[in-house]
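> requesting a structural model of the entry that follows:
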Amino acid sequence: MKIGTTHLFVPGPTTVPEVVRRAMNIPMEDHRAPDLPDLVLDLLADLRRVFRLREGRVLLYPGSGTGAWEAAITNCLDRGDRVLMARHGHFSHLWVEMARRLGLDVVCHDVAWGEGVPVETFEQALRADPSIKAVFVTHNETATGVTSDVRAVRRAMDAAGSDALLCVDGVSSIGSLDFRQDDWGVDVAVAGSQKGFMLPAGLAMLGVSEKALAAAERTTTERSYFAFREMIAANEVGYFPYTPPMPLLHGLRASLDRLFEEGMDDVVARHHRLGEGVRQGVKAWGLELCATSPRWYSDTVTAVRLPGGVDGALVCKIAYHRYRTSFGGGLGQVAGKVFRIGHLGDVNEVSCLGALAAAEMALLDAGVPVEAGSGVAAAQAYYRQALLAEEEAAGSGPWASAGSRTRLAAVR
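Reported below is the predicted structural model:
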């Protein structure tokens, strides 16, 4: 019997903080109770703060991020509508497949896995075809550790004179990476509870602009469970049109409180710092990332390419069975070629150092000639310098008192 925690470093589901777990430990309650709106209306208002959505609505469905995708498509588009998409990883591939199954006419651009959404290609396609009704963007492709520039896509749409809806998969970005739905002109954004929101899977989240809400009133695609109209009518008075997952709603309350206590800008900064430290560790191993350029680097997941002859699935199995640590395996085109380190949600510098230490041992056991301790040491050096610099700039931390500069210099 092995004692101690089994460590979770996949890019979702993520670790559920103890305060969130306790908030979900409730007796069953009446989902039609007269005081339920006290919980629900505040949740919906605070989710808007996370999505950075001033206009429009946030909708919650029992389901996963995939359910949110289907809700977005079936409400905002009609069968036969032309949509523009890029396929550059496993999850963008799945979104293309769903769009086709639901009857959309998909204009799909295949991109090398390791790159992101081709903004210039999208602009050209929109100029050539004004009939395109929606542009779909996978903000953070967890299969490859790639983040695309949503803001640049909106600029390209505007430059092309396109009136299409901008629909964004933010499942592994919203609540962790910088995301500003109104400022970036996003019409529909989808997320799930099991990643940056630090909850179990089971809540599908959508941020929907006024433009997308108006489109939903015009479309005729069949929908029932995911219909916006029924959900909005019930939400207006603080309820849901069917039984909601009450423990998850209480957990979401605790999760949002935790995010706001840290501050959303600080949440974004923390994830960048953690991601960069992991990347420094991978560099010290002498290995390459799946993301082909710094412009694509994700701050929530790092996909590490392995030398030829080394199976990424074996690295993950060794880490899980021998060192009780879960990493993500390669998916689709990169199956067996990469393993993935998730660093989002309830994680900090020491968490990521533990992930790197476990990865080093698993890599060595799988026959990858990394130097034991090299990745951990590189990340340690980066985290120490980054945290000290942040504290000094803010005048906070143990260096805030008189003589701080002298002591800071000594530590450095």
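> please make it C-alpha for all contacts and neighbour counts, starting now.
Noted.
> what ranges does the stretch 51-200 of the chain have for its helices?
65-76, 90-101, 119-128, 150-159 (DSSP state H, counting those that start in this stretch).
> quick check: buried residues in stretch 333-350?
334, 336-347, 349 (16 or more other CA atoms under 10 Å).
> okay, and which of the residues you listed map to helices?
Glu349 (DSSP state H).
> among the buried residues of stretch 333-350, which one lies nearest to Glu391?
Glu349 (14.9 Å; CA to CA).
> which residues in this protein form strands?
In the chain, the strands defined using DSSP state E lie at 7-9, 57-63, 82-87, 105-110, 132-138, 140-141, 146-147, 165-169, 188-192, 202-208, 301-305, 325-329, 338-342.
> returning to that earlier point: nearest to Asn25 among the buried residues of stretch 333-350?
Closest to Asn25, out of all of the buried residues of stretch 333-350 and judged by CA to CA, is Asp346, at 18.8 Å.
> circling back: using CSV, lay out the strands of the chain together with distance to Arg180.
Below are these laid out as CSV (distance: least, CA to CA, whole Å):
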stretch, distance to Arg180
strand 7-9, 26
strand 57-63, 14
strand 82-87, 21
strand 105-110, 25
strand 132-138, 14
strand 140-141, 14
strand 146-147, 15
strand 165-169, 11
strand 188-192, 10
strand 202-208, 11
strand 301-305, 20
strand 325-329, 28
strand 338-342, 23
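> I have a second one here; can you model it like the first so I can compare?
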Amino acid sequence: MSSQNPVFIPGPTNIPEVLRRACDIPTMDHRSAAFPPLFERAKSGVKRVLKMDEGEVILFPASGTGGWEAAVTNTLSPGDKVLAARHGMFSMKWIDLCQRHRLDVEIVTCPWGEGAPVERFAEILAADTAHEIKAVLVTHNETATGVVSDVAGVRRALDAAQHPALLMVDGVSSIGSMDFRMTEWGVDLAVAGSQKGFMLPVGLAIVGVSPKALAAMEGATLSRCFFDFRDMLKLGTPYTPAVGLLNGLGAACDMLLEEGLDNVFARHHRIAEGVRKAVVGWGLRPCAVAPALYSNSVTAIVLPEGIDGNALCRHAADAYGVAFGAGLGEVAGKVFRIGHLGMLTDVLALSGIAAAEMAMADMGVPVTLGSGVAAAQAHYRATKTDPVRAAA
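Predicted coordinates for the structure are as follows:
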């Protein structure tokens, strides 16, 4: 596959050249006086991106899944009950992680294409008068289906029930691309990764930890070693840090904040809307069952019966040197995914839409070449001078 073509997977994302250079630094002694300013720049930048007024940011050399494990093991004990919905591959993986750690997971099963069931969560939390549920897990952006969930709604459900459970949020494919308000939404643990909205190579698990979660850490008895918050808070970097990535993270936060977070989110919405206009132009539909659930970082597109989405992705890679996201789990073979997050512009999005059209036509999908491109072009032309208006 040609490295000159952008990728259209929902992460790892395309890396801006300035961030590639920021990661490419000479070896540094991370015990020297030169390291703390670099480290603090990254952490303070993440706090601002998370819209986090208090608490701690902890950065592990790991992926987002490591962040999940850190969030769970540092705040819970064996046998603790947690509430979670299963509505996509990544919500399912988080449930599996909890079960492997001997937690009692109350699972609400939803169709793939729907978000976290806020009303059902509210009923369960209101009925839990003994407060047996210690944590509620929400996948903010379900990457497998292109569905965003209402984190603020889950917080309202917790507050209405006067329930003390921790609110843990997987923001791996949303943070840095879509609006996230850690303090306002009362999120106790927010998990992100370097390779998506922060536009860096994979390698950093980013965890925002509220004061309430820090207090829960003191009584938690699940085993942890590498992912122990206490060591990280005491020593900063108890083992060798990913110095280049940390320098890149500081630069990435500066880039996002310089653009302005509202502008970043509006840009993602505008580009995502162009992709969704293209989907309608093709006569297809997103996997997300309602517009309110549409993700601004990835769109999963349902293909006609008999068309294998994973085969389509392989063909796009072989014939045109472009990467789209294959279907996962229950939607494997039924959808393909176009990632539209991070370093992306109208022009780059249009190239992905055009390549998807060609690949679908080759595979026998009844699309008219140019139909999706024209629909996206019309949207981008109409919204190019006022991206904030486009997000309204």
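> now the TM-score, please.
The TM-score (TM-score structural alignment, normalised by the length of the second structure) is 0.97; 388 aligned residues with a CA RMSD of 1.3 Å.
> thinking again about what came up before, nearest to Leu249 of the first structure, out of the strands of the first structure?
Per CA to CA, nearest to Leu249 of the first structure of the strands of the first structure: strand 202-208, 8.6 Å.
> packing partners of the closest one?
strand 57-63, helix 65-76, strand 188-192 (3 or more CA pairs under 8 Å, 6 or more residues apart in numbering; DSSP states H and E).
> what residues does it touch?
48, 51, 53, 56-68, 72, 181, 187-194, 245, 248 (CA atoms under 8 Å, 6 or more residues apart in numbering).
> burial count for Thr121 of the first structure?
13 (other CA atoms under 10 Å).
> any idea what it aligns with in the second structure?
In the second structure, the residue matched to Thr121 of the first structure (TM-score structural alignment) is Arg120.
> quick revisit: quick one: closest of the strands of the first structure to Gly312 of the first structure.
That would be strand 338-342 among the strands of the first structure, by CA to CA, at 5.2 Å.
> the second structure: matching residues for that closest one?
Using TM-score structural alignment, strand 338-342 of the first structure pairs with 335-339 in the second structure.
> mean shift between the matching stretch and the first structure?
Average distance, stretch 335-339 of the second structure versus aligned residues of the first structure after superposition (mean CA distance after the TM-score superposition for the first structure): 0.1 Å.
> ok, Ser177 of the second structure - contacts?
Ser177 of the second structure touches Gly197, Val264, Phe265, His268, Asn296, Ser297, Leu341, Gly342, counting by CA under 8 Å, 6+ apart.
> please tell me how far it sits from Ala311 of the second structure.
29 Å (CA to CA, to the nearest Å).
> ok, Ala278 of the second structure - contacts?
So Ala278 of the second structure contacts Ile353, Ser371, Gly372, Val373, Ala374, Ala375, Ala376 (CA under 8 Å, 6+ apart).
> put the buried members of those residues into a ChimeraX selection.
Filtering the contacts of Ala278 of the second structure down to the buried ones (16+ other CA under 10 Å) takes a single ChimeraX command:
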select :353,371,372,373,374,375,376
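> quick one on the thing from earlier: quick one, which of the strands of the first structure gets closest to Ala23 of the first structure.
strand 202-208 (15.6 Å).
> separation between the spatially most central residue of the second structure and Val147 of the second structure?
In the second structure, the centroid-proximal residue (CA atoms, centre = their mean) is Ser173; its distance is 1.3 Å. Distance of Ser173 of the second structure to Val147 of the second structure, computed by CA to CA: 11 Å.
> joint contacts of these two?
By CA under 8 Å, 6+ apart, the residues touching both Ser173 of the second structure and Val147 are Asn141.
> quick one on the thing from earlier: the helices of the stretch 51-200 of the first structure into a markdown table, with extra columns for distance to Ile3 of the first structure?
Output for the helices of the stretch 51-200 of the first structure, formatted as a markdown table (distance: least, CA to CA, whole Å):
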| stretch | distance to Ile3 of the first structure |
| --- | --- |
| helix 65-76 | 34 |
| helix 90-101 | 35 |
| helix 119-128 | 49 |
| helix 150-159 | 44 |
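> hey, which of those helices is tucked in deepest?
Each of the helices of the stretch 51-200 of the first structure was scored by mean neighbour count; the highest is helix 65-76, a mean of 23, by mean count of other CA atoms under 10 Å.
> need the contact partners of it.
61, 95, 98-99, 102, 169, 171, 188, 190-193, 203-206, 212-213, 215-216, 219, 221-223, 226-228.
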